[in-house]
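Visitor: sequence and computational prediction follow.
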Amino acid sequence: MKLKTTLFGNVYQFKDVKEVLAKANELRSGDVLAGVAAASSQERVAAKQVLSEMTVADIRNNPVIAYEDDCVTRLIQDDVNETAYNQIKNWSISETA
């Protein structure tokens, strides 16, 4: 999974899916207060670019909250239709739109 991109002459590296999702999100005061917002519009665009290139499998295999720690994550993972998932797991997020 690629967590790095070059944009506007700058290299942007993200540590995990959680950081990409947080920084790709539109600016919200709560995210700023929590320290998870992108530092700039450029970083936000870079995070969106990285997110768009991730696959459905990347998102499923790297949950924001671990399966063992969260009942919602367990419910989602346990109820995935594996036949349908196997047909789309290699699609990029941009291809799902």
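Guide: Sure, I can see it.
Visitor: C-alpha from now on. contacts and neighbour counts both.
Guide: Noted.
Visitor: host element of Thr5?
Guide: strand 4-7 (DSSP states H and E).
Visitor: what is that strand packed up against?
Guide: strand 10-13, helix 41-53 (3 or more Cα pairs under 8 Å, 6 or more residues apart in numbering; DSSP states H and E).
Visitor: let's see that with 6 Å instead.
Guide: strand 10-13 (3 or more Cα pairs under 6 Å, 6 or more residues apart in numbering; DSSP states H and E).
Visitor: tell me the buried residues in the strand it packs on?
Guide: Residues of strand 10-13 classed as buried by neighbour count (16 or more other Cα atoms under 10 Å): 12-13.
Visitor: contacting residues around the strand holding Thr5?
Guide: 11-13 (Cα atoms under 6 Å, 6 or more residues apart in numbering).
Visitor: and Ser60, which of the three is it?
Guide: I think there's a mix-up here, since residue 60 is Arg and not Ser. helix (DSSP: H, G, I helix; E, B strand; the rest coil).
Visitor: ok, second structure coming up, stack it against the first:
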Amino acid sequence: MPTEAVLPESELRARVQERIKEGRLPVQFITLINGGFGGGQTCTVCDKPVTRDKVEYDVVDPRNANQLIFHFACYVIWQRECARRIRAGDSER
């Protein structure tokens, strides 16, 4: 099951920052993750489908219980950005 990024890391990081600013992604560590083969749904970060040959991470947005869908690499970049902001005391949404 491939886990490589679908876009360059710098572009994914910029998209994560934009989605946090827009309120589409929370700044929070996620403790419950469902993972498996992609189901074709759109990734919350890169807006590309998570196809069956990719790893899909599903999490519940703790703010509103909406489902968030990620490619593995997109999820990792989002959580790194959350860690950076939490360490800096910046939870800007």
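Guide: Received it, and whenever you're ready, just let me know what you need. All figures in this text were calculated on a predicted structure; none of them were measured in a lab.
Visitor: TM-score for this pair?
Guide: After superposition, the two chains reach a TM-score of 0.37 (TM-score structural alignment, normalised by the length of the second structure), with 52 aligned residues with a Cα RMSD of 3.5 Å.
Visitor: Glu11 of the second structure and Gln17 of the second structure: what is the separation?
Guide: Distance of Glu11 of the second structure to Gln17 of the second structure, computed by Cα to Cα, to the nearest Å: 10 Å.
Visitor: of the two, which one has the most company?
Guide: Gln17 (21 against 11; other Cα atoms under 10 Å).
Visitor: what about the closest residue to the more buried one other than its chain neighbours, how many neighbours?
Guide: Once flanking residues are discounted, Gln17 of the second structure sits nearest to Glu81: 7.6 Å by Cα to Cα, 6 or more residues apart in numbering. If you count neighbours by other Cα under 10 Å, Glu81 of the second structure ends up with 19.
Visitor: try the one 5 residues further on
Guide: In terms of burial, Ile86 of the second structure registers 15 neighbours under the definition other Cα under 10 Å.
Visitor: tell me the buried residues in the helix or strand hosting it?
Guide: Assigned by DSSP H and E, Ile86 of the second structure belongs to helix 72-88. Within helix 72-88 of the second structure, the residues that qualify as buried are 72-75, 77-79, 81-83, counting by 16+ other Cα under 10 Å.
Visitor: any chance of TSV for those residues, columns distance to Asn34 of the second structure?
Guide: Output for those, formatted as TSV (distance: Cα to Cα, whole Å):
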residue	distance to Asn34 of the second structure
Phe72	11
Ala73	15
Cys74	15
Tyr75	12
Ile77	17
Trp78	16
Gln79	15
Glu81	20
Cys82	19
Ala83	20
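Visitor: Gly36 of the second structure: which of these is nearest?
Guide: For the buried residues of helix 72-88 of the second structure, the closest approach to Gly36 of the second structure (Cα to Cα) belongs to Phe72, at 9.8 Å.
Visitor: distance check, that closest one against Asp58 of the second structure.
Guide: For Phe72 of the second structure, the distance to Asp58 of the second structure (Cα to Cα) stands at 10 Å.
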